[in-house]
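Undergrad: next come a sequence and a model predicted from it.
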Amino acid sequence: MANETESPQNPGAQTPAPPSVAQNVESLGQTNPVQAASNVYCLTIIGQIEGHMALPPQNKTTKYEHVIPQLVAVEQNDQVEGLLIVLNTVGGDVEAGLAIAEMVASLSKPTVSLVLGGGHSIGVPIAVSADYSFIAETASMTIHPIRLTGMVIGVPQSFEYLERMQERVTRFVVDHSNISEEKFRELMLNTGEMARDIGTTVVGRDAVRYGLIDDVGGLGEAMKKLSEMIDHSRKKRAPAERVVQ
């Protein structure tokens, strides 16, 4: 049979063969990955960040209930020494995005983020949650106020809740980047750039100039920086390990 092989322990038994390239492409969207062991874990945040509500099946999503166990595994696995976060997201659920950002920020291991294509809306806090952040020359980030979907009750309590949610996002971004609160609010409430909305889209070097992202670069620069941070982390751990021994 095409997908079965004979088991060496039991010659008469048939065991499933490793998945073919075609199966990998169909199920995972990738060919056979490189099998070399790595001390860096790559986490991708793509499409729309899905939170408490399931999105339509045709949407490309990042499900936060899938991301959180990966972050826990990164923290617990001694073989993993650093985390690379690659973002190309339009944003999504605010609470789910903040949950991911808070977990990344609390990791004890070095973290580097790389914005490719876009890191919009709630993707901004995730991008700045890493210890060091990069953005590609042509990548963009959209900063705008929080929006509500579905039925909204037009009472003061609704607007107060929205304001508190916005304050959580603003405070996190300001605390984990070099942008000032005044500049971030100015970009967020800009009325002259978007035809149907308020906010600002910053591209590549502008994000660095505002202090939102640390540096312009791609995969090579991100991996080099993460390797340097891992080496520094090893040197810090070495004296403590010698004392314990």
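TA: The structure has been received and is ready for your questions.

Undergrad: from now on I want contacts and neighbour counts done on CA atoms only, so please keep to that.
TA: Noted.

Undergrad: how about Pro125, nearest residue that isn't a chain neighbour?
TA: Val173 (5.4 Å; CA to CA, 6 or more residues apart in numbering).

Undergrad: what does Val74 give?
TA: With CA to CA, 6+ apart as the criterion, Val74 has its nearest non-adjacent residue at 6.2 Å, and that residue is Val80.

Undergrad: that older thread, just the element for the residue nearest to Pro125, please.
TA: According to DSSP states H and E, Val173 maps onto helix 156-175.

Undergrad: run through the neighbouring helices and strands of that helix.
TA: Where contact means 3 or more CA pairs under 8 Å, 6 or more residues apart in numbering; DSSP states H and E, helix 156-175 is packed against helix 123-128, helix 181-188.

Undergrad: hmm, who's touching the longest one?
TA: The list of residues contacting helix 181-188 from outside it, by CA atoms under 8 Å, 6 or more residues apart in numbering, reads 143-145, 170-171, 174, 198-200, 210.

Undergrad: second one coming, line it up with the first:
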Amino acid sequence: MENNEQTKETNPTPDDDAKRKSVAQAIQQLGQTNVPQLESNIYCMNVIGQVEGHLVMPPQNKTTKYEHIIPQIVAAEQNKNIEGMIIILNTVGGDVEAGLAIAEMIATMSKPTVSIVLGGGHSIGVPIAVAADVSFIAETATMTIHPVRLTGLVIGVPQTFEYLEKMQDRVIRFVEQHSNIGEKNFRELMFRTGDLARDIGTNVIGKDAVTYGLIDRVGGISSALSELNRMIKERKESTQEELLQ
């Protein structure tokens, strides 16, 4: 028996190697040996840093790639074990079309969704935040609303400005449809001068975002999860009633 145990220690199995590697990665990335693992009926999706679209950002930028996010949304929608999704936002914004694509997919999910803005939900992060069924914002979190801009070389022809205007209208229309703010008020926040240095736009903090009708409620992670669980329970009950009828 002792020889067998010694052989097992000197010749580790592939499973043992995998476990050791995972522990090493956890120590390296998270500074801890045990990573909390919990099988949950709620899927957590993060939109962190800059929303990366058709252009690849420099390696030092913290980014959320839309080609990674879209398959996650599809998988959450199809997975029978997932009953709801929470979207955590702390983003500076980014690619407008990529952000709108993510927002449209969240808005068209059949399962309950809740978003929470922590830190910041700026620029194209605004449509992503309001795309959920119910949106939350932390008291200290901020949201920057400003006109659509292009970076880099822009050819100053009327077609360029027309394209920007149409893209801007898409953003405004989406936000209006998925929040309690009207088009007139949202445009006023977007084109306000004086709030942002050498720029136009508005920076709203926590409670102000709710007052404007942009976000539904002020709250943290516990409030967001409580609301999501309530929505999941309500959906189950309505499904059972339909089956009984």
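TA: Looks like it arrived, so ask away. As the structure is a computational prediction, the values presented were derived from the model and not from experiment.

Undergrad: returning to that earlier point: contacting residues for the residue nearest to Pro125 of structure 1?
TA: Contacts of Val173 of structure 1 by CA under 8 Å, 6+ apart are 124-125, 128-129, 179, 212.

Undergrad: alignment lookup: Ala130 of structure 1 to structure 2.
TA: In structure 2, Ala130 of structure 1 lines up with Ala132, judged by TM-score structural alignment.

Undergrad: that match falls within a strand, correct?
TA: No: under DSSP: H, G, I helix; E, B strand; the rest coil, Ala132 of structure 2 sits outside any strand and is assigned coil.

Undergrad: re earlier: so which bit of structure 2 is the helix holding Val173 of structure 1 matched to?
TA: Using TM-score structural alignment, helix 156-175 of structure 1 pairs with 158-177 in structure 2.

Undergrad: ok, the counterpart of Arg196 of structure 1 in structure 2 - how many residues close by?
TA: Superposed on structure 2 with TM-score structural alignment, Arg196 of structure 1 falls opposite Arg198. Counted by other CA atoms under 10 Å, the residues lying close to Arg198 of structure 2 total 7.

Undergrad: for Arg198 of structure 2, pull up the helix or strand it's in.
TA: Counting by DSSP H and E, Arg198 of structure 2 is part of no helix or strand.

Undergrad: and the contacts of helix 181-188 of structure 1, which of them are in strands?
TA: 143, 200 (DSSP state E).

Undergrad: the residue nearest to Val74 of structure 1 belongs to a helix, doesn't it?
TA: No: assigned with three-state DSSP, Val80 of structure 1 falls outside any helix and is coil.

Undergrad: so how far is Ile126 of structure 1 from the residue nearest to Pro125 of structure 1?
TA: As judged by CA to CA, to the nearest Å, Val173 of structure 1 and Ile126 of structure 1 stand 9 Å apart.

Undergrad: repeat that for Leu84 of structure 1.
TA: 12 Å.

Undergrad: repeat for Lys224 of structure 1
TA: According to CA to CA, Lys224 of structure 1 and Ile126 of structure 1 sit 20 Å apart.

Undergrad: and these two? which has more neighbours close in?
TA: Taking other CA under 10 Å, Lys224 of structure 1 and Ile126 do not tie; Ile126 has more neighbours (30 against 11).

Undergrad: so who does the more buried one touch?
TA: Counting by CA under 8 Å, 6+ apart, Ile126 of structure 1 has contacts 97-98, 100-101, 104.

Undergrad: possible to save these as a markdown table with neighbour count?
TA: Below are the contacts of Ile126 of structure 1 laid out as a markdown table (neighbours: other CA atoms under 10 Å):
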| residue | neighbour count |
| --- | --- |
| Gly97 | 25 |
| Leu98 | 20 |
| Ile100 | 21 |
| Ala101 | 22 |
| Val104 | 26 |
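
Undergrad: want to try CSV for these, with distance to Ile230 of structure 1 and secondary structure as columns?
TA: As requested, those are arranged in CSV below (distance: CA to CA, whole Å; DSSP: H, G, I helix; E, B strand; the rest coil):
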residue, distance to Ile230 of structure 1, secondary structure
Gly97, 26, helix
Leu98, 25, helix
Ile100, 22, helix
Ala101, 20, helix
Val104, 16, helix
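
Undergrad: check those residues against Cys42 of structure 1 and report the nearest one.
TA: Val104 (12.5 Å; CA to CA).

Undergrad: of all the residues in the top helix by length along structure 1, which ones are buried?
TA: If you go by DSSP state H, structure 1 has its longest helix at helix 219-244. Neighbour counts using 16 or more other CA atoms under 10 Å place 219, 222-223, 225-227, 229-230, 233 of helix 219-244 of structure 1 among the buried residues.

Undergrad: what's stretch 229-236 of structure 1 aligned against in structure 2?
TA: Per TM-score structural alignment, the counterpart of stretch 229-236 of structure 1 in structure 2 is residues 231-238.

Undergrad: and the matching stretch, how far from the chain's centre?
TA: 23 Å (CA atoms, centre = their mean, to the nearest Å).

Undergrad: and that stretch against structure 1, how far off on average?
TA: Stretch 231-238 of structure 2, aligned to structure 1 and superposed, deviates on average by 0.5 Å (mean CA distance after the TM-score superposition for structure 1).

Undergrad: would you mind finding the match for Ile45 of structure 1 in structure 2?
TA: Using TM-score structural alignment as the criterion, the counterpart of Ile45 of structure 1 in structure 2 is Val47.

Undergrad: in stretch 206-215 of structure 2, what counts as buried?
TA: Across stretch 206-215 of structure 2, burial judged by 16+ other CA under 10 Å covers 206-210, 212-215.

Undergrad: these in strands, which ones?
TA: Counting by DSSP E, the buried residues of stretch 206-215 of structure 2 contribute nothing to strands.

Undergrad: most widely separated two among those residues?
TA: The most widely separated members of the buried residues of stretch 206-215 of structure 2 are Gly206 and Gly213, with 11.6 Å between them, by CA to CA.
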